[in-house]
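S.K.: starting from these lines, generate the structure:
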Amino acid sequence: MAHLSIFFGVLLFHGVHGLTGKRGIAYNNNNPSGNAVYANLFKGKSKVSWGYDWGYPSWSLDSSFEFVPMLWGLPNGPDADWTAAVQTPGTLNILGFNEPDLTYDASSNILPEKAARGYLTYMQPFAGTVRIGSPSVLWNNVGSSSGGAYDTATWTQYFLGNCTGCHLDFAAIHYYQDCVTPDGQNGAIWFEGNVTNAHDVLGLPIWVTEFECYGSEEQQIAFLDQALPWLDSQDYVERYAYFGAFPDFLINADGTALSDLGDTYAST
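M.R.: A predicted model of the protein is given here:
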């Protein structure tokens, strides 16, 4: 089993196993069917191999995809449902806290020390049986962070410093930025630089579990036309998921088929 062990902030990489293809789907069950109906529109698209929904269960994600459960935030105590999800046959990888480095309402907003204790309690027991991802942080964040005026990289350093003995196989990051920057720069180049920086700083294989560029559908398609081949060519990028399987994003406005953007994501 591949693994990355962390002792006193030192990263030791021992290989990569237990993976299917790179391209995945971020989805939820907030739709009229109350299940993974939008994600399942990608069934049969050979480049799309896995999915996650910021939690568990999978809401009937088609069995052709690998489902990756996530522990979104800190439980209040022992969580039998989380244990059952991780131990479900076919679970190979697990994701941790969602944007704990941020303070807005939809983030898990956890101080690094508490996040580290949570990992030791709820993630570390599964080391060696599944592959474990780091907390999913917004790597392009440069503003105020959870608990103080420090950025994501600093939050992550504090987390690792407190998570002595933690076992991590990969780092999960998010990215949101303009398709074309205000000064006219190519957003795909900016994105590639952020992903490269995360790998350089953390020394871990990278999962980009959320990313999106802000712009028209035409601009987003141009972004993906450049970014997807680059992601596929980087050995250290294990997986990625563009945001997301929702109407007016990768799904058309009616929720009945892939949008033009979704077709680009599925086929480029």
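
S.K.: from here on, contacts and neighbour counts on C-alpha atoms
M.R.: Noted.

S.K.: tell me the centre residue of this structure?
M.R.: Closest residue to the average C-alpha location of the chain: Thr209 at 2.0 Å, with Cα atoms, centre = their mean.

S.K.: can I assume that one is in contact with Ala172?
M.R.: Yes. Using Cα atoms under 8 Å, Thr209 is in contact with Ala172, at 6.1 Å.

S.K.: tell me which element the residue nearest to the centre of the chain is part of?
M.R.: Thr209 is part of strand 206-214 when elements are defined by DSSP states H and E.

S.K.: which residues sit in contact with the closest residue in space to Glu210 that isn't next to it in sequence?
M.R.: Residue nearest to Glu210 in three dimensions, not counting chain neighbours: His174, with 4.7 Å by Cα to Cα, 6 or more residues apart in numbering. Contact analysis of His174 by Cα atoms under 8 Å, 6 or more residues apart in numbering lists 136-140, 208-211.

S.K.: one more, please, to line up against the first structure:
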Amino acid sequence: MAILLCLLPFLGLLKLSGAAPTATYSDLEARALSCPASNGAVYSNGGRTYAIECSTDRYGGDMPAPNGQYTGTFEACIESCSTRSGCMLANYVASSTACYLKSVANSKSANSAVWGAVALAGSSSTSTSPKATSRPSSPQVTATPVVAVGKRGLAYNDATLTGLFAGQDSKVSWAYNWDSASYGASSALNYVPLLHDNGASHTSVWNANVGKAISTGSNHAMSFNEPDQCGTNSGGACMQDIKTVVKSYKDWIQPLVNSYPGKLKLGAPAVTNGVLDTSTGSPMGLPWLQQFIGNCTGCQIDFICIHWYDSPSNVAYFKSHVQDAYAAGGNRPVWITEFAPTSGTDAQKQGFLKQVLPWLDSLDYVERYAYQMTAKNVLVSADGTGLTPLGQVYNTI
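M.R.: From the prediction side, this is the model:
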């Protein structure tokens, strides 16, 4: 017994005879959480207590930026939750070391790539670091510092313009271009690949380009652009038949789960804010999205993507559409990958952004958004050397 007492300071796990096989860890002891070994363990950090759950994801409740950071270890992910006011759950993707903080612990979903730490009742978050101690402890692993990926992003065609969104005051942190290759976008931005449609020119390079994006820090992939939209120069993929899109998703998007286990979250096809294509009789927008989700059985769909265009004065419609999209997507996180007023003066467009940007930033279920678009005479000046007043608002407000 004396030998056992001497060894206790160096043990991260103690099982007592006759007690339930639940591990208990403390931030004052050597920390070595891993799954599945730590499943069901009770872990303390920064004055908070967590229940460890392996192979479990929980949709929704994502906290505002900064979020989705690469913390390096599960312990560091939990610590970031302990120091974040309002955090109730830390989800850690071991293969990529991405850490997602959530304000609520919603219903469980099996996911072998995710490790979770749920704050137990009576455990409150704090903004202070874990208390210091003179007690000997094992060396701690320090996470590699990374740039946080926030909500605000760029939708671009000309990669040279993306470098204009920079500086300490910039709130822009990611970008996409309706393609799967960045073509030289600013390295300061997290690039997200997108498979525009199921044409051979896109699918033939898709897997290779996704691999390149992952190597530069991407941990999301988006599927088809406006498959519900047809028409000349619309930019839509024009894949209105649900069966066709489901098959294409299973052929090109779903396999990424096995190709890059735990490294990617997958987005549903991006839909318009239309309702019905009167020329074809096909549903559009959220009705189309609901049909896709309902028919894509066995598909991993981690977030939904929507587009919105209307008057700058119709802020109420914009807000209600985002809320409706969250419900239509089964309470999955929402990405608004295109949105803009289609009319109005520059002052009215600036006023629109000043109203909706703080609102978007306040919603935990809105993960990312990108104004349409990063182009000259829109967010960028006509000569391409700076930002327009609208671009300055989008970059910093």
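
S.K.: run through who's touching the strand holding Thr209 of the first structure.
M.R.: 26, 136, 170-179, 187, 195, 198-199, 220, 223, 236-244.

S.K.: how about that strand: buried residues?
M.R.: Buried positions in strand 206-214 of the first structure, judged by neighbour count with 16 or more other Cα atoms under 10 Å: 206-214.

S.K.: same question, stretch 264-280 of the second structure
M.R.: Those would be 264-274, 276, for stretch 264-280 of the second structure by 16+ other Cα under 10 Å.

S.K.: wait, isn't Trp54 of the first structure in contact with Ile94?
M.R.: No. Applying Cα under 8 Å as the test, Trp54 of the first structure and Ile94 come out as separate, 10.6 Å apart.

S.K.: before we move on, the earlier item: secondary structure element for the residue nearest to Glu210 of the first structure, which one?
M.R.: strand 171-178.

S.K.: would you mark the buried spots in that strand?
M.R.: 171-178.

S.K.: closest to Leu250 of the first structure out of those?
M.R.: Tyr176 (15.7 Å; Cα to Cα).

S.K.: which residue lines up with that closest one in the second structure?
M.R.: Matched to the second structure by TM-score structural alignment, Tyr176 of the first structure sits across from Tyr309.

S.K.: tell me the contacts of its match?
M.R.: Here Tyr309 of the second structure is in contact with 273, 339-342 (Cα under 8 Å, 6+ apart).

S.K.: now render the residues you listed as JSON lines, adding distance to Leu357 of the second structure.
M.R.: Formatted as JSON lines, the contacts of Tyr309 of the second structure follow (distance: Cα to Cα, whole Å):
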{"residue": "Asn273", "distance to Leu357 of the second structure": "19"}
{"residue": "Phe339", "distance to Leu357 of the second structure": "11"}
{"residue": "Ala340", "distance to Leu357 of the second structure": "12"}
{"residue": "Pro341", "distance to Leu357 of the second structure": "14"}
{"residue": "Thr342", "distance to Leu357 of the second structure": "17"}
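
S.K.: preserved in the first structure, out of the residues you listed?
M.R.: Conservation of those in the first structure, assessed by both residues aligned by TM-score structural alignment, their matches' Cα atoms under 8 Å: retained contacts are 273, 339-342.

S.K.: which one of the residues you listed is nearest Ala237 of the second structure?
M.R.: Using Cα to Cα, these come closest to Ala237 of the second structure at Asn273, 15.1 Å.

S.K.: correct me if wrong: that closest one contacts Trp308.
M.R.: Yes. Between Asn273 of the second structure and Trp308 there is a contact under Cα under 8 Å: 5.3 Å.

S.K.: now do the shared contacts for the two.
M.R.: Counting by Cα under 8 Å, 6+ apart, nothing touches both Asn273 of the second structure and Trp308.

S.K.: list the contacts of the corresponding residue of the first structure for Gln254 of the second structure.
M.R.: Under the alignment by TM-score structural alignment, Gln254 of the second structure pairs with Gln124 in the first structure. Gln124 of the first structure sits next to 166-167 when contact means Cα under 8 Å, 6+ apart.

S.K.: from Asn162 of the first structure, how far off is Gln124 of the first structure?
M.R.: Plainly put, Gln124 of the first structure is 14 Å away from Asn162 of the first structure if you go by Cα to Cα, to the nearest Å.

S.K.: pretty sure Gly118 of the first structure is touching Leu74, no?
M.R.: Yes. Gly118 of the first structure is within contact range of Leu74, at 6.4 Å (criterion: Cα under 8 Å).

S.K.: Phe211 of the first structure corresponds to which position in the second structure?
M.R.: Counting by TM-score structural alignment, Phe211 of the first structure lines up with Phe339 in the second structure.
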